[in-house]
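> Return a 3D structure for these sequence lines:
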Amino acid sequence: MPAMLPAPADSARRLAAVLPSVIASLTGSPGPVALPRARSAVVALIDGLGAANLSARRGHARTLAAAFGRKDVIRTTFPSTTAAAIASFATGADAGSHGLVGYRTLVPGRDALANQLNGWEQGLLPADWQRRPTLFDAAREAGLHPFTLGAPRYATSGYTTAVLRGAEYRPAASIEERFDLAREVADSVDGALVYVYVPELDQIGHAHGWESDRWIGALERLDAAVGSFTARMPRATGLLVTADHGVVDVPEHRHVFIDADPALLDGVRHVGGEPRCLGLYFEPGLEASDREALIGRWRESEGQRAWVLTRDEAIEAGLFGSVDEAVRPRIADLLVAPRAGIAYYDRREPDRGAERMIGQHGSLTDEESRVPLIRFGAYETR
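Modelled structure (predicted):
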């Protein structure tokens, strides 16, 4: 049996509940998270800023830290990865419903893995792969004016089209420019719902680690931008600062190469997922006895330092929420999510660039799955 999973959080305290709550605050309706009524709203999603990361560097983020209390924490998705998390944020649905169930997942019927962030550009994912209407569409239907502010390179990407459709995309190159533009939009448009995406901390974390000076410098820039925004916040505007996942640093000596033990790959057709949440897809037609033996070998090898879950066990545990039948085959036959500070790699991969990454995420640990939800302006807790 797999190791005990972390206790699930209340559904109203999850990332998927944030945007419905903001829309409710703008329309005067009850929402899953109670927020005061606001004239306009800004939601900044900071890629890779976990609650533990922020707590450990409070001295470098005085604006955020001053408003960040113990109760200002929510849970992200499983896996704790950007593709699944932002899709849940933007649709209000669990991964088992919207269908983006990981970083690299199997495309049923194609016998191929697809990266959920750029698989559209590679022609691996159909236009309807993301199966749910977005909350930006719902906001527009409710008479609101949704905007997305992000880097210019994301403006027309397949992922943006699939997950953020319904919002007017306005490009802004830097953190500071995005918050300046957010203030302009919130001030000039009643009923504005402004989503600000900040990828810089995650990018630096992957390359240099979240404990690096460069990551701290990016956090200081973010905090200064938030401070400048709040100092001149438009009247009756609410600001929420949240994230899609946290980050753990995994040094090279903590890499685990799964190809070192051929028995762990005997019967495995595809190795998907990511280093902190492997997704193993078995050979079609693998006999039940061979499946059980393969699962047993993984549990014996990795069960002391990882959650080793079959697809059925993960679904039964509610990790993907309610799972549509069409989504079920996208989920790996076996999921391996580290509890310890390790990352899994396969040296048979033609591109081994991922091994250079220091900051990692994807698993169920508190460091990866607990993210801040910090309130300012009209949303500030008094």
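> okay, CA-based contacts and neighbour counts for the rest of this
Fine.
> Point me to the residue sitting farthest from the middle of this protein.
Distance from the centre of the chain peaks at residue 289, with 35.5 Å (C-alpha atoms, centre = their mean).
> Please identify the helix or strand for that one.
helix 288-302 (DSSP states H and E).
> Here is the second sequence; please produce its structure so I can put it next to the first one:
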Amino acid sequence: MSLMLPSESPSARSVVGVADDVFAALRGDAGRLPRATSVVLVVIDGLGAIGLRAHAGHARALTAQMSKRDVATSVFPSTTASALTSILTGAWPGEHGLMGYRVVDPDRGILVNQLTGWESEGLDPATWQMVPTVFERAAANGHGAFAVGLAAYAQSGFTRATLRGAVFSAEASAADRVLSAYTLAEQNPGSLVYCYLPEVDKAGHKHGMASAEWLAALEDVDAALAVRVPSGIGVLVTSDHGMIDVPERRQIVLDESHLDGIRHVGGEPRMIHAYLERPADAEAVIARWRSDLEGLADIASRDEAIAAGLFGPRIADAAAARVGDLLVIPRGNGAVYDGTAADQRGRGMVGQHGGLTPEERQVPLVGLGAFAR
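Next up, the predicted model:
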């Protein structure tokens, strides 16, 4: 097998542990975080630790509180559907079941989008996401549970799968979302409040991290987090994943000859789930793809990926059945596209994620307020 996980320190923190950290802080247990009256968990979608440090001048409030140790490792795939769910459940993708951006529903044999396709593709938020959320756990232990985000997300299937148990409120701007979260935490002692900031991710996808739009989004989020945290409130700022820019010359487009024997191409350009017409042919197809993409991408079978622990140390049978027969992970800043697909809009996306690079998987984990060092 040509695919191996990057080496990581045994002491490296994972976003999977964030849920347990905030619960310990609410209970006053000895742990990574000090005791707090209430906790606000802020997720800046798409902001990697490497990208943040490289643009520290545009995020002075946040980076002023960030030491070299204030980082965590995201899960694989390093994409919102998988990683944000891991933060909000404290479970690995192999446990909660969201194994990437698009996967096959094994019961129906159709490709489903785990971020935006819940309603149109018939996914049940109560069962497809297979573990309790951090908010359900909070409520069961007598803590208030709140979430602050954009109005457009209030009733989405992904929200109902990952924010189960939270009272949702909507605010339009990043600054208003942060202030609302702080107010909820202050007015409801002992509560857990989640605040979602997607602006950086959206700007990165559309314009890239080298753009004025991305820098403006980073500055806007940083300004929102520069306000005073109410006394006794612990704030933990993290992200689901980082991002890299994919130039047009690094787009790898697969034609019909490459896709012979492939029934569905799922995942996303930085981490493809490929599903075979005949799974019995997996060995031959994998050998062909390794030859076709030699030096450009790592290829692994489903069994190899699971054995390597890519989806976490444990994997439920239902989650394993959603994984592609083979996985394709581009090296460097490349991206792989299905050239025969009718919808090619994804090829205009500049900033991307999903793979194994440090830029995609290292995220900030910064304490403010009662959690400041």
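> What helix or strand is the equivalent of residue 279 of the first structure over in the second structure located in?
Correspondence of residue 279 of the first structure to the second structure, assessed by TM-score structural alignment: residue 273. Element membership for residue 273 of the second structure, per DSSP H and E: strand 272-276.
> That strand vs the first structure, average offset?
Superposing on the first structure and averaging over aligned pairs (mean C-alpha distance after the TM-score superposition for the first structure), strand 272-276 of the second structure comes out at 0.7 Å.
> Can you get me the start-to-end distance on stretch 243-258 of the second structure?
End-to-end distance for stretch 243-258 of the second structure: 27 Å, by C-alpha to C-alpha, to the nearest Å.
> what do you get for stretch 204-213 of the first structure?
10 Å.
> Distance from the chain centre to that stretch, please.
With C-alpha atoms, centre = their mean, to the nearest Å as the basis, stretch 204-213 of the first structure stands 18 Å off its chain's centre.
> For it, buried residues please.
In terms of neighbour count (16 or more other C-alpha atoms under 10 Å), stretch 204-213 of the first structure has its buried residues at 204, 205, 206, 207, 208, 209, 210, 211.
> so what's the first one up against?
Counting by C-alpha atoms under 8 Å, 6 or more residues apart in numbering, residue 204 of the first structure makes contact with 210, 214, 215.
> Then the second one?
Contact criterion C-alpha under 8 Å, 6+ apart gives 48, 211, 212, 215, 247, 358, 359, 360 as the residues in contact with residue 205 of the first structure.
> circling back: pipe the buried residues of stretch 204-213 of the first structure into JSON lines and attach distance to residue 126 of the first structure and secondary structure per row.
Listed next are these as JSON lines, based on distance: C-alpha to C-alpha, whole Å; DSSP: H, G, I helix; E, B strand; the rest coil:
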{"residue": "204", "distance to residue 126 of the first structure": "31", "secondary structure": "helix"}
{"residue": "205", "distance to residue 126 of the first structure": "31", "secondary structure": "helix"}
{"residue": "206", "distance to residue 126 of the first structure": "28", "secondary structure": "helix"}
{"residue": "207", "distance to residue 126 of the first structure": "31", "secondary structure": "helix"}
{"residue": "208", "distance to residue 126 of the first structure": "34", "secondary structure": "helix"}
{"residue": "209", "distance to residue 126 of the first structure": "34", "secondary structure": "coil"}
{"residue": "210", "distance to residue 126 of the first structure": "34", "secondary structure": "coil"}
{"residue": "211", "distance to residue 126 of the first structure": "38", "secondary structure": "coil"}
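> List the contacts of the helix holding residue 289 of the first structure.
Contact with helix 288-302 of the first structure is made by 2, 263, 264, 266, 267, 282, 308, 310, 334, as judged by C-alpha under 8 Å, 6+ apart.
> Please list only the buried members of these.
264, 267, 282, 308, 310, 334.
> What segments of the stretch 1-150 of the first structure are helices?
For the stretch 1-150 of the first structure, the helices defined by DSSP state H, counting those that start in this stretch occupy 18-27, 51-56, 62-67, 82-91, 95-98, 135-141.
> and of these, who's closest to residue 342 of the first structure?
helix 51-56 (17.6 Å; C-alpha to C-alpha).
> Which stretch of the second structure lines up against the closest one?
Mapping helix 51-56 of the first structure onto the second structure (TM-score structural alignment) gives residues 49-54.
> Which one of the contacts of residue 205 of the first structure is nearest to residue 140 of the first structure?
Nearest to residue 140 of the first structure, judged by C-alpha to C-alpha, of the contacts of residue 205 of the first structure is residue 48 at 28.5 Å.
> got the contact list for the closest one?
By C-alpha under 8 Å, 6+ apart, the contact set of residue 48 of the first structure is 199, 201, 202, 205, 243, 244, 245, 246, 247.
> neighbours around residue 267 of the second structure, how many?
Around residue 267 of the second structure there are 27 other residues, counting by other C-alpha atoms under 10 Å.
> Also residue 73 of the second structure?
Around residue 73 of the second structure there are 24 residues (other C-alpha under 10 Å).
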